[in-house]
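Novice: Build me a model from this:
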Amino acid sequence: MIGAILGVMILHPVTSVIYWYEFGGVGDGATGNPASLALDRLATAFQFEMLPMSLTFAAIGGVIGLAFGAYHMRLMRERSRVRYLEHELNEELPLLIARGEGEQLEFKSSFRWDRQQQQVNRNLQKVIVKTIAGFPNHEGGTLLIGVEDSGEIAGIEADLQTLKHANPDGFERLLMDVAKDGLGGNSCALIHCRFHQLSEQTVCRVIIEKSLDPIYFTDNGVARFMLRAGNSTRELDVREAHAHLHQRGRTS
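Specialist: Below is the predicted model:
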């Protein structure tokens, strides 16, 4: 609406002045000056015979306004995203752990190393991906890998020893690969990994952003909708998922 108004009130008179200059000050407005020509165009913009031209400039201004509005909304989303990541990263990890698990915080002792069986258990990777899937469908959050439910630091050193590249880069690469397989490639842009040293142990801090679109966890070809609720992640059936997405669309 603002773009359409500016198209008629500004773009139309300015275009007339440019046209006047292009032809050396002859034609319409030749006996006056650019200012008087612009005011004349503005005064006659709403006359019946000028209505088609005014509507044309209103449409041009409206398109420009829509483009600017879309760019502004995208910029605001990016700023909101940056503020969210800065807030998550600025919070000290010991203080974060001291808060305990909640709606936006989950602890997992390992990624793929089964501490009870003392061997690799790829089902644990599936649990990690399901947990990650619940965060973007709500408000985003943080997953700490290498931390027991009690808050005790377990570290990911045992996980690292199972990798071909036994370092944080190899860990992050595998995490992103299983996330891509389970959640789709678009989800990887929402997942950010950082590594911290606590009590001489390495903790992986996975920050997951809120998603504007639903994220589904695919298991054996079946898409499942996971949602973070309280301090746990639960699967919603079709009716619950539809109701949640409908409510989310109304509030967003």
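
Novice: For the rest of this, base every contact and every neighbour count on C-alpha atoms.
Specialist: Fine.

Novice: Do a quick rundown of the strands in the protein.
Specialist: Ranges of strands within the chain are 105-108, 113-114, 119-120, 141-145, 191-198, 201-208, 216-219, 222-229, 232-236, based on DSSP state E.

Novice: I'd like those strands as a markdown table, with mean neighbour count appended.
Specialist: Conversion of the strands of the chain to a markdown table gives the following (neighbours: other CA atoms under 10 Å):
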| stretch | mean neighbour count |
| --- | --- |
| strand 105-108 | 23 |
| strand 113-114 | 20 |
| strand 119-120 | 14 |
| strand 141-145 | 24 |
| strand 191-198 | 15 |
| strand 201-208 | 22 |
| strand 216-219 | 19 |
| strand 222-229 | 19 |
| strand 232-236 | 16 |
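
Novice: Proceed likewise with the subsequent sequence, for comparison:
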Amino acid sequence: MDEKAKLIHTAYRGIEKSIPELAEIFQIEDGHPFDVAPAVGKELALLGLIISPPINAGEFEQKRVVSVSDKVPDSYVRDEILKGEGAHLEFKSTLLHDIKQSKSRPDTPIGQISPEKVVHSCLKTVCGFLNAEGGVLYVGIEDNLNIFGLDKDFEFLGPGGDFDKWELRFRSLVEGRFLDGKVVLHHLKITSHTIDCKLVARVEVARREKESFLKDGKNYRFYIRTGNRTDHISIENLPSIVRRRDQNRPDF
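Specialist: Okay, the predicted model is just below:
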């Protein structure tokens, strides 16, 4: 497999590369950044790949996330869901609506029920994927593969709640709760899909080379995906876990 083919293969889950590294893969001769960057952009476009931050933003040497540009079709999403949860796939019923609390407090308006537990559960999964090999989080799907949809989350958002507002809230939560949330956002691709007449969200998470930490109360914690679980790793055990993870990661 040549270098371009490897890039396409790994981009399906997201891979971090700088513009100089991409220039080397594309065999673009060294030159001024103003010449190299557009040339890299053209090569990416030919391969159907996108980069975040985009070519015209950020520092020339900084790491960027390379991923596939096309939105996956609903037919692919349906097949992916049927595989069930695993090391790279997780389902959450909601992001903003706490179903258990709502059932125990049926007379309480949905907007007055704290979503903290379900929010943290979703973001913890994102953190685990970032620190492992990446993965996909679906919101609007129950563990038993029942399609729950996003209607309750939209209701929590108030009048006019829709997927655009939902995505904005999700991105705001990521930016505010991760140690370097603005950088983490570049590792996410969020799309909506209609399955069984219900809208669900697909959050594709690219792995990071740098460790990601999620705020839990007053402290930041490290989570990593282990099989179909997302585990919290204590600070004293972090160096050995990261060392083992990096040894098992492919070079590309």
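
Novice: What would you report as the TM-score here?
Specialist: Here the superposed chains carry a TM-score of 0.65, computed using TM-score structural alignment, normalised by the length of structure 1; 185 aligned residues with a CA RMSD of 2.8 Å.

Novice: if we can go back for a sec, got the strands of structure 1 as CSV, with distance to Ala35 of structure 1 columns?
Specialist: Shown next, in CSV, are these (distance: least, CA to CA, whole Å):
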stretch, distance to Ala35 of structure 1
strand 105-108, 63
strand 113-114, 77
strand 119-120, 79
strand 141-145, 58
strand 191-198, 56
strand 201-208, 56
strand 216-219, 60
strand 222-229, 62
strand 232-236, 65
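
Novice: Among those, which comes closest to Ala158 of structure 1?
Specialist: Proximity of those to Ala158 of structure 1 was assessed by CA to CA; the nearest stretch is strand 113-114, lying at 6.4 Å.

Novice: Which part of structure 2 matches the closest one?
Specialist: Aligned using TM-score structural alignment, strand 113-114 of structure 1 spans residues 97-98 in structure 2.

Novice: Please list the outside residues in contact with the matching stretch.
Specialist: Residues lying outside stretch 97-98 of structure 2 but in contact with it, judged by CA atoms under 8 Å, 6 or more residues apart in numbering, are 110, 113-115, 117-118, 152-153, 156.

Novice: One more pass at 7 Å, please.
Specialist: Applying CA atoms under 7 Å, 6 or more residues apart in numbering, the set of residues contacting stretch 97-98 of structure 2 from outside is 115, 118, 152-153, 156.

Novice: Can you lay out the residues you listed as JSON lines showing neighbour count?
Specialist: Putting these into JSON lines (neighbours: other CA under 10 Å) gives the following:
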{"residue": "Pro115", "neighbour count": "19"}
{"residue": "Val118", "neighbour count": "18"}
{"residue": "Lys152", "neighbour count": "19"}
{"residue": "Asp153", "neighbour count": "24"}
{"residue": "Phe156", "neighbour count": "19"}
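
Novice: mind listing which of these are in helices?
Specialist: The helices in this structure, assigned by DSSP state H, contain 118, 152-153, 156 from the contacts of stretch 97-98 of structure 2.

Novice: quick one: which of the residues you listed is nearest to Arg177 of structure 2?
Specialist: The closest of those to Arg177 of structure 2 turns out to be Val118 (CA to CA; 13.8 Å).

Novice: if I pick that closest one, what's in contact with it?
Specialist: Here Val118 of structure 2 is in contact with 94-96, 98 (CA under 7 Å, 6+ apart).

Novice: angle of the longest helix belonging to structure 1 against strand 201-208?
Specialist: When every helix of structure 1 is counted residue by residue (DSSP H), the longest turns out to be helix 51-90. An angle of 160 degrees separates the directions of helix 51-90 of structure 1 and strand 201-208 when computed by axes from the mean of the first three to the mean of the last three CA atoms, to 10 degrees.

Novice: List the buried residues of helix 51-90 of structure 1.
Specialist: 54-55, 57-65, 84, 88 (16 or more other CA atoms under 10 Å).

Novice: what do you get for stretch 89-100 of structure 1?
Specialist: For stretch 89-100 of structure 1, a neighbour-count test (16+ other CA under 10 Å) marks 93, 97 as buried.

Novice: that older thread, could you dump the ones in helices among the contacts of stretch 97-98 of structure 2 into a markdown table with distance to Glu80 of structure 2 added?
Specialist: Rendered in a markdown table, the data for these read as follows (distance: CA to CA, whole Å):
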| residue | distance to Glu80 of structure 2 |
| --- | --- |
| Val118 | 23 |
| Lys152 | 23 |
| Asp153 | 23 |
| Phe156 | 28 |
